[in-house]
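Novice: predicted coordinates and the sequence they were generated for:
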Amino acid sequence: MLMMRTESMSRPMDLSHQIFARLQPHLHSWLKIYGKNFLTWNGPKAQLVITESEFAKEILKNKEKAYPQMETEGYLKKLLGDSLVTSEAMVSSVEMMLERWKQHEGEEIEVFEEFRMLTSEVISRTAFGSSYLEGKDIFEMLTKLGIITSRNVFKIKLPIFR
């Protein structure tokens, strides 16, 4: 793998968005040899490589918890910790948002507001173990406080003039 990557990086790259073969030459060649989905080994751990969208959807849904999350180790664990990236709260919150969107099929949705609510939902679940709706009043007050603060940050305060 290292030799393939070193060899691919030694050549100049064409101006193209097709960079997969350059960054992951081993996976690129294995896809040609073994097909769209295959099993590979990283030391003693098996890794399933999938490229078909239906399999990806099934794995990401993970309703039956058949696909455990990858354990982070070493520097990656120190960098990410048990943060939102590795948290199931984010998945639950996104699923709730998508269910809400299904009720508005064919209608316009205020995406900024939806993602603000999603962020609040994820924060509520990870920090407080509750949903956004339970702490909605607190988040609304924090939003108002943020607006007031941002308005006053740029006001010049002189001792004599207001």
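Specialist: In hand now; what should we look at?

Novice: going forward, measure contacts and count neighbours with C-alpha atoms only.
Specialist: OK.

Novice: what's the longest helix belonging to the chain in contact with?
Specialist: Criterion DSSP state H: the longest helix present in the chain is helix 136-153. If you take Cα atoms under 8 Å, 6 or more residues apart in numbering as the criterion, helix 136-153 is touched by Ser120.

Novice: here comes the other one, which I'd like you to weigh against the first:
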Amino acid sequence: MMISLFSLFCLSLALAVFSRLIYKLWLGPIRMQQKLQSQGLKGPSYKLLHGNTKEIISMRKEAIKVPCDSGQHDMFPRILPHLNTWMKLYGNNFLIWIGNQPQIVVSEPELVREILNDKEGVYRKIKPVSHVKKLLGDGLVVAEGEKWSKLRKLANHAFHGESLKDMVSAMVESVDIMLERWRYHEGKEIEVSKEFKVLTSDVISRTAFGSSYVEGKNIFDMMMMVF
């Protein structure tokens, strides 16, 4: 009798775990997809376990196979081909699945503004994994609530329209210096990623510290060692 009760308990437990698993991996996502579709938010169909990740990987592989046209400056279809394709199919806002986790892609300017403002605290930020947190720190990107408000006020002046206008001349000067340097490499290959890293550092040096990248190179070198 005891064995029979124990077996029944194990069977019930197994059924409970199996039911929960089925709901989490299939029924739950399907119900959510149907509910959002009824509200007008469409997207690629959910696939068991992997969601849309296989489609995303496949699209990226196909996009990379196509030679890059030097005269084409629109890199969005090449870098994020899945979003480019689905925006054409489903509009500016749509639902995708990373595994069994839903993600709503929003590219409509007014909705983006509303989400970023988030005055009611409705849109919660995803907690970054450890290595991402080391890169981002605890600044505006990951902060929430009162801390975010304080950081936003501190940053507001630096990114105000008038402040950005004052930086234009420094940015132009940095670009002119880079282009002048490139003239000496005519007919030779240029490591563009390295050049743009130097350009970014130079712009930061001129706009934030009033000096060129070359003058503050030691500081940037030490920063790179930290990261």
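Specialist: Perfect, thanks for sending it. Only a predicted model underlies this, so the values are computations on that prediction, with no experimental measurement involved.

Novice: and the TM-score between them?
Specialist: Superposed pair, TM-score by TM-score structural alignment, normalised by the length of the first structure: 0.55. Supporting alignment: 106 aligned residues with a Cα RMSD of 3.0 Å.

Novice: hey, where'd the helices end up in the second structure?
Specialist: Using DSSP H, helices in the second structure cover 2-22, 28-38, 53-65, 76-79, 81-90, 109-117, 130-136, 145-156, 161-183, 192-204, 217-226.

Novice: so which of those is nearest Asn100 of the second structure?
Specialist: helix 28-38 (6.7 Å; Cα to Cα).

Novice: could you find the counterpart of Lys119 of the second structure in the first structure?
Specialist: Matched by TM-score structural alignment, Lys119 of the second structure corresponds to Lys63 in the first structure.

Novice: residue in the second structure matching Gln24 of the first structure?
Specialist: Using TM-score structural alignment, Gln24 of the first structure sits opposite Leu80 in the second structure.

Novice: what do you get for Leu79 of the first structure?
Specialist: Match for Leu79 of the first structure (TM-score structural alignment): Leu135.

Novice: for burial, what's the neighbour tally of that match?
Specialist: 10 (other Cα atoms under 10 Å).

Novice: please apply the same query to Glu95 of the first structure.
Specialist: Glu95 of the first structure has 13 nearby residues by other Cα under 10 Å.

Novice: tell me who's in contact with the match of Gln24 of the first structure.
Specialist: By Cα under 8 Å, 6+ apart, the neighbours of Leu80 of the second structure are Arg60.

Novice: how close does it get to Gln101 of the second structure?
Specialist: 19 Å (Cα to Cα, to the nearest Å).

Novice: now do Trp182 of the second structure
Specialist: From Trp182 of the second structure to Gln101 of the second structure the distance is 46 Å (Cα to Cα).

Novice: Ile79 of the second structure touches Arg60, doesn't it?
Specialist: Yes. Between Ile79 of the second structure and Arg60 there is a contact at 7.4 Å, judged by Cα atoms under 8 Å.
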